[in-house]
Every structure is written in C-alpha cells, then in structure tokens.
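[1] Got a sequence here, can you model it:
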Amino acid sequence: MGWVQYFYNEARDKASATGLSMPTFDEFWAKGYVEFKAPEEAKNFVKMKDFRDDPITNRLGTPSGKIEIFSKKIDKFGYDDCKGLVQFYEPAEYLGNAKKYKLNLITPHPKYRLHSQLNNTFLRDFEEVEGKESLWMNPIDAKARGIKNGDIVRIFNDRGEILGGVLVTEYVKPGVIRMQEGSWYNPNKKGLCLHGDVNVLIADIPSSKLACGNQATALVEIEKYTKEIPALDLFRQPKFKA
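    Just a heads-up that it's a prediction; the model follows:
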C-alpha cells in the first residue's frame, strides 16, 4: 500500500508542476478514481497540425523534414533485410515456410506479470496448468495429436524442448499455439525445461540488421508428455550455512 501511495504522490507532484490539479491520495482512494476532463482543444486535436499548416517551419525529425515513404538514408545502408521502402520480408520461420515443424508458436507479453517478474508469486495460480506455463491450442490441432484440455505436453524443435499445460480453445487459429514469455527457466539434466520457458525455442537472431529487435515466434511441434514429471525446484529458497 505504501508503494501505491508513493507512486500516486509522484504523479501528483509532476501534474502540479504542469498546472494539472489532482486530489490528495486519501481523497483519490476514497473515491476510487481521478477524473481528468479533456479541454476543448484536445477534442479538436489534429495529428501533426503544425507540420500540416507550415511544413517548412515545422519540419519533422526525418532527414528530409517530411513524411518519408522511401528513406534514402536507410537505403544507403545496403541491408538485404531492411531496405529504404517498407515491404514484406519472409520470416525465417512461419506457417508459410513450415516443413519439419507445423505449429507456429507466438509468445505475447504476460497478462498478470511483467515479463518474468512476479512469476514466483501467487499470480502463477491464475494461469498455470499443473504448475506449467499455460499453452493455448486450437481444438483441431489438439484432436489431431490426441491432446485434451489440461494435458501436460512437450513443445519442441531443433533448439530445445519445454513442458506446458494445455488449454484447448478456439481463441487461437489452427496451426498456431500461444504461450506467454517470461516463465522462469527450470531445466532437468537433459535440458528439458520443466516449467515452460519459451526462450528455449526461439531463434537468437535479430528482427533485422537495422532494428535488431527480438524474435518472438518459432515453428514447433507438440506431443503429449507421458513420463513422470519431476517437481519444480526453481522457486525453492537456497539453503545457507550460518
């Protein structure tokens, strides 16, 4: 509760510095929300109005000062995976070039945690299946593999393997599985992650030579896991000698 009050007061101080009035924390907490009424000028907001009114004086932050559909600067870099004109580049792995592995794993941000933060708290109980990171799977794909809701499965490709708990749902399309990133890594002696860390399966390559963003998808296969499942040990406190 102290943190909530601290963050609110920080925001209140910043708002006051810009001439925006906010109630005290106690007043806010009693009411439950803070209402900010939009001024009339905000209701009539026009995107990049200054630039549109006078593009010479109000140049944009691009090399030309204009909206650039084609970038001469980026084109001069000579990158084969990021040219001067926005265009489609075939991903290294997706259903369009799937051969050995037929399922496209997507890895969105978690709903209840911040990446891997808070994964060792009660928030795990909201989504995990039998102590494993949950995996959404379309009924068509599940039936084809003899998998049902609540099963523990092995998700694998040439990079590695992890365990996950299945939630059969039509919220993902056939050929696609959804598993959140951020689950803590807990490998056994053979490298099988018992908890469900998707990083094990994702290629360690940049999105392009220019952006160098992270890849967040991979092609995988899934099978029902029938072996004995060891207990997780990553959440246990280490023992210290006095």
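[2] going forward, measure contacts and count neighbours with C-alpha atoms only.
    OK.
[3] which residues does the most centrally placed residue in the chain contact?
    Central residue of the chain (Cα atoms, centre = their mean): H109, 2.6 Å from the mean position. H109 is in contact with H115, Q180, E181, G182, counting by Cα atoms under 8 Å, 6 or more residues apart in numbering.
[4] need the helices for this structure, in chain order.
    With helices called from DSSP state H, the chain shows them at 2-17, 25-31, 40-43, 49-53, 72-76, 124-127, 139-144.
[5] Please work out which of the ones you listed is packed deepest.
    Greatest average neighbour count among these goes to helix 139-144 (a mean of 16), per mean count of other Cα atoms under 10 Å.
[6] thinking again about what came up before, include distance to V176 when you put the helices of the chain into a markdown table, please.
    Putting the helices of the chain into a markdown table (distance: least, Cα to Cα, whole Å) gives the following:
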| stretch | distance to V176 |
| --- | --- |
| helix 2-17 | 38 |
| helix 25-31 | 43 |
| helix 40-43 | 41 |
| helix 49-53 | 42 |
| helix 72-76 | 33 |
| helix 124-127 | 19 |
| helix 139-144 | 9 |
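[7] how about this one, so we can line them up?
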Amino acid sequence: MAKPLDRPQQLATPTGRIEFYVERIKQFGQELPIYIEPLESARSEKAKSYPLSLLSTHPSNRVHSTLANIPSLLKSDPEPTLEINPVDAKPRDISGGDVVRVFNGRGQVKVRAKLSQGIKPGVVNIIEGWWPEQYIEGHLNQLTHDEINPVQQHILQANAAFYDVLVEVEKG
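    This next block holds a predicted model:
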C-alpha cells in the first residue's frame, strides 16, 4: 500500500503511533479511569456563590462561529440564549424570554432565558460560537477559566475545559 504524499506516517507521540495506554500520565492518577473532581464543581467552595454548572455546547447548525451571521440560519436561531431548567428559573423569578445576567468572578454575559425541561436542574447552557456583537452584553468566554488539566498536556490535547465552570444567574 502506498503512503499518501510520501510523508512519514507518524503522530507527535513518543512512539509515533496512536497510544491507547500512556505510561507517562500515571503520575496524575490516570493509569485507569477514575473520577477526579473538576476544578469547579457543585461540591466546591465556589458553588456557595455560583451554584450552577455552565455548559457551552456546540451548535447544531454551525461549526463553532462559522455561519453565525447567515440570515437564513438566524431565522431559526436568532441570538444566544441561556437554557435553564424551570426548577432553577422559578426561585430566580426568571421566565422564558427574560434578559438574564450570567456571571461569576471572571465576568458576565447578558442573554435571553430559554426555559427547558431538557437540561438538568443545577446546570445551564449557552451554545458556543456566537460573535461578540450578537450578545446583549459581554461574551460567553468571559465566564470560562484558562486552567489546563495537567493530564491533557501529556496526551497532547491541552484545551480549555468548558464543562467545569460555575455561574449564577439573575434577571436583568
């Protein structure tokens, strides 16, 4: 079988191959799948001030921010919204369509609330990929942290973690 474009078929790993088991991450307690508490979780001290876990899921009709300005797509999904379960919305006096402030110690964003039984109580979601000017105020990225999981650095996947961000939500 010919090699495509006559270039070495090696990955940027010590072995040059896909590594299903990575010895060098044992030092982080990752030799077998185990639960490690996220940097920010419902059990952390921060949860007293910011009790909701923020997700930033991918849009179904865009690739991140690509196509976020296409008029035909904006007809069905015109602006960023916060998905929140009615269980969490009620004590905050939030109704569907209300402008809400989503905030933590790093920043804030203002969007409209969208009540959804499809999201777990204690969790909220803002779909990622919106342009800054599409928010009422602020931006989703102002809420996230830039801590990198040390394990990810050793498996060549250093990324910001968008599923361990705590926030609070209020009307207005």
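[8] Let me see the TM-score of these two.
    TM-score of the superposed chains, computed with TM-score structural alignment, normalised by the length of the second structure, equals 0.76; 148 aligned residues with a Cα RMSD of 2.3 Å.
[9] related to what we said a few turns ago, so what corresponds to the residue nearest to the centre of the first structure in the second structure?
    Using TM-score structural alignment as the criterion, H109 of the first structure maps onto H58 of the second structure.
[10] What of R178 of the first structure?
    Using TM-score structural alignment, the partner of R178 of the first structure in the second structure is N125.
[11] For G213 of the first structure, list the residues it contacts.
    Residues near G213 of the first structure by Cα under 8 Å, 6+ apart: P206, S207.
[12] residue in the second structure matching it?
    G213 of the first structure maps onto N159 in the second structure, by TM-score structural alignment.
[13] roughly how far apart are its match and P33 of the second structure?
    According to Cα to Cα, to the nearest Å, N159 of the second structure stands 19 Å off from P33 of the second structure.
[14] now S44 of the second structure
    Using Cα to Cα, we find S44 of the second structure at a distance of 22 Å from P33 of the second structure.
[15] Looking at the two, which one has more neighbours?
    A direct count of neighbours by other Cα atoms under 10 Å for S44 of the second structure and P33 places S44 higher, at 14 against 7.
[16] Enumerate every residue touching K114 of the second structure.
    Applying Cα under 8 Å, 6+ apart to K114 of the second structure gives the contacts T81, L82, E83, I84, S95, G96, G97.
[17] Would you mind finding the match for the last one in the first structure?
    Alignment of G97 of the second structure against the first structure is given by TM-score structural alignment, with G150 as its counterpart.
[18] Then the second one?
    Aligned by TM-score structural alignment, L82 of the second structure pairs with L135 of the first structure.
[19] What about its match, how many residues nearby?
    Neighbours around L135 of the first structure, by other Cα under 10 Å: 28.
[20] looking at it, it is touching I177, isn't it?
    Yes: between L135 of the first structure and I177 there is a contact under Cα atoms under 8 Å: 6.8 Å.
[21] so how far is H58 of the second structure from the nearest residue in space to H64 of the second structure that is not next to it in sequence?
    Distances taken as Cα to Cα, 6 or more residues apart in numbering place G129 nearest to H64 of the second structure, at 4.3 Å, with adjacent residues excluded. Distance of G129 of the second structure to H58 of the second structure, given as Cα to Cα: 7 Å.
[22] can you check K114 of the second structure too?
    17 Å.
[23] Next: V100 of the second structure.
    Per Cα to Cα, V100 of the second structure is found 21 Å from H58 of the second structure.
[24] now swap in L74 of the second structure and tell me
    Per Cα to Cα, L74 of the second structure is found 16 Å from H58 of the second structure.
[25] What of F103 of the second structure?
    Using Cα to Cα, which is the criterion applied here, F103 of the second structure is 20 Å from H58 of the second structure.
[26] all strands in the second structure, in order from the N-terminus.
    52-55, 81-84, 99-103, 108-115, 123-126, 137-138, 165-171 (DSSP state E).
[27] which one of those lies closest to V151 of the second structure?
    Closest of the strands of the second structure to V151 of the second structure is strand 165-171, at 18.4 Å (criterion: Cα to Cα).
[28] is it true that K209 of the first structure touches K83?
    No: here K209 of the first structure does not reach K83: they are 10.2 Å apart, not a contact under Cα under 8 Å.
[29] Give the burial count for the residue lying closest to G105 of the second structure once chain neighbours are set aside, as a bare number.
    Computed as Cα to Cα, 6+ apart, the closest residue to G105 of the second structure that is not its neighbour in sequence is L143, at 8.0 Å. L143 of the second structure: 21 surrounding residues under other Cα under 10 Å.
[30] What's L143 of the second structure aligned with over in the first structure?
    Checking TM-score structural alignment: L143 of the second structure goes with L201.
[31] From N104 of the first structure, how far off is that match?
    11 Å.
[32] follow-up on the earlier one: now the match of R178 of the first structure. Nearest residue, chain neighbours left out?
    Nearest in space to N125 of the second structure, with sequence neighbours left out and distances taken as Cα to Cα, 6+ apart, is L55 at 4.6 Å.
[33] Tally up the residues packed near that neighbour, please.
    Neighbour tally, L55 of the second structure, other Cα under 10 Å: 19.
[34] Let me know whether it touches V167 as I believe.
    No: counting by Cα under 8 Å, L55 of the second structure does not reach V167; the two are 10.1 Å apart.
[35] Now do the shared contacts for these two.
    Counting by Cα under 8 Å, 6+ apart, nothing touches both L55 of the second structure and V167.
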